[in-house]
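> Any chance you can model this:
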Amino acid sequence: MLFSIFVLLLTFNSGATAQILKSSGCKINFFSETPLENISAVSEQAVALLNLKTNEVAIQIPIKSFQFERSLMQEHFNENYMESDKYPLASFKGKIITPINLSNDGTYNVEVKGILNVHNVAQERTIKGKIEIKDNQVIINSKFDIACKDHHITIPSILFKKIAEVIQVNVYAQFIKK
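A predicted model of the protein is given here:
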């Protein structure tokens, strides 16, 4: 919902549209490591927006777009844990709080403060990442953890040895300046 409002605001503000970059092939993967089994999935269907003027970032991902090595894992993920039919999207909307000028080439360690919404549970988060600006491109990389309990994702006790309680998430988005 926040993402939709953000997109609408940007669309109607014609003076700012030249400052908005879009990455429609954003890659997000996650990894769950336990002694019994590692689980990983990847999606390249996330959409990300970056406002060069205000340093705002918004990302939205369809949950069902995550691809697993085994189809049974994907089925359990969507039906039992993420309830993808009920909660089809995850999103993040925030602002880069590290003072940087996104028009200058370089590599910057940054922090982004905002709202992470997973499983229809919104949590305020400060997420660390790296922004590289070079040759009319802006590349965002971030690695952070999400605790399942923070977003009311229930893991049956019988599966605690197979599914980690904290999931590592990696985000990669590439934007082209016009």
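> Every contact and neighbour count from this point should use C-alpha atoms.
OK.
> and L10, what element?
helix 2-12 (DSSP states H and E).
> Isn't N51 up against I20?
Yes: using Cα atoms under 8 Å, N51 is in contact with I20, at 4.5 Å.
> re the thing from before, contact partners of the helix or strand just after the helix holding L10?
Going down the chain from helix 2-12, the next helix or strand is strand 20-33, by DSSP H and E. With contacts defined as Cα atoms under 8 Å, 6 or more residues apart in numbering, strand 20-33 is touched by 10, 38-53, 66, 163-164, 166-177.
> want to put them side by side, so please do this one too:
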Amino acid sequence: MGGRLNKSIKDRQIYIYSSSHLTPTERVKFFYALKGRNGKPGILDTTQSVFFAKSVLSVLPNQSEEIEQFLKAWNCKFYVKKIKSSDKPTHALIRYSTTHMNATERVKFVYAVHGRGSSEGFLKDKEILAKTVLFVPIRRLAEIKNFLESWNCELLIEEVESSE
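All right, here's what the predicted structure looks like:
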């Protein structure tokens, strides 16, 4: 488990956006424009960007203006985290999968992650970028990795330096 992401890409910007304001029809059109359809490339293809999760993109700095224009054209609110590979990482970018879990296990996992009622969850809101993408301080990496592995989650981990 605990695979590593490709470190050959040095500087990147992580875009966290919201498409919740779009109608269902607009959302379908948005994702077609984002990912492409019927052989027509989407903006991810033309900018060599990576779709991490439903609301998270990894973008090369020289393509950031085009991605920002795209998100603004769709009236999506977004924020950006600037990261780079480093020998002195400050954070870990973690992608994990829960597809192996049945519905009951997934509900228990969500309660463990987010909390329920008065009980606190394992992760802090600011550490969660999307349902399956985390951005955590490097000092918490071992603890979070152990937690996710205890749930048999497949992991992709990249240790990065955040410029924020």
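> what's the TM-score here?
TM-score of the superposed chains, computed with TM-score structural alignment, normalised by the length of structure 2, equals 0.26; 71 aligned residues with a Cα RMSD of 5.1 Å.
> and the gap between R95 of structure 2 and I14 of structure 2?
Per Cα to Cα, to the nearest Å, R95 of structure 2 is found 13 Å from I14 of structure 2.
> Which helix or which strand is home to the closest residue to F68 of structure 1 other than its chain neighbours?
In this structure, F68 of structure 1 finds its nearest non-sequential neighbour in A41, 4.7 Å apart by Cα to Cα, 6 or more residues apart in numbering. Element membership for A41 of structure 1 (DSSP H and E) is strand 38-51.
> and that strand, what does it pack onto?
Counting contacts by 3 or more Cα pairs under 8 Å, 6 or more residues apart in numbering; DSSP states H and E, strand 38-51 of structure 1 packs against strand 20-33, strand 56-62, strand 67-68.
> change it to 10 Å
Strand 38-51 of structure 1 sits against helix 2-12, strand 20-33, strand 56-62, strand 67-68, helix 71-76, strand 89-96, strand 166-176, with contacts defined as 3 or more Cα pairs under 10 Å, 6 or more residues apart in numbering; DSSP states H and E.
> Save these as JSON lines, and put in mean neighbour count and distance to I133 of structure 1 too.
Output for those, formatted as JSON lines (neighbours: other Cα atoms under 10 Å; distance: least, Cα to Cα, whole Å):
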{"stretch": "helix 2-12", "mean neighbour count": "13", "distance to I133 of structure 1": "22"}
{"stretch": "strand 20-33", "mean neighbour count": "19", "distance to I133 of structure 1": "13"}
{"stretch": "strand 56-62", "mean neighbour count": "21", "distance to I133 of structure 1": "15"}
{"stretch": "strand 67-68", "mean neighbour count": "16", "distance to I133 of structure 1": "29"}
{"stretch": "helix 71-76", "mean neighbour count": "13", "distance to I133 of structure 1": "35"}
{"stretch": "strand 89-96", "mean neighbour count": "21", "distance to I133 of structure 1": "14"}
{"stretch": "strand 166-176", "mean neighbour count": "19", "distance to I133 of structure 1": "9"}
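> Take the ones you listed and write them to TSV, including distance to N117 of structure 1.
Formatted as TSV, these follow (distance: least, Cα to Cα, whole Å):
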stretch	distance to N117 of structure 1
helix 2-12	9
strand 20-33	15
strand 56-62	9
strand 67-68	20
helix 71-76	20
strand 89-96	5
strand 166-176	14
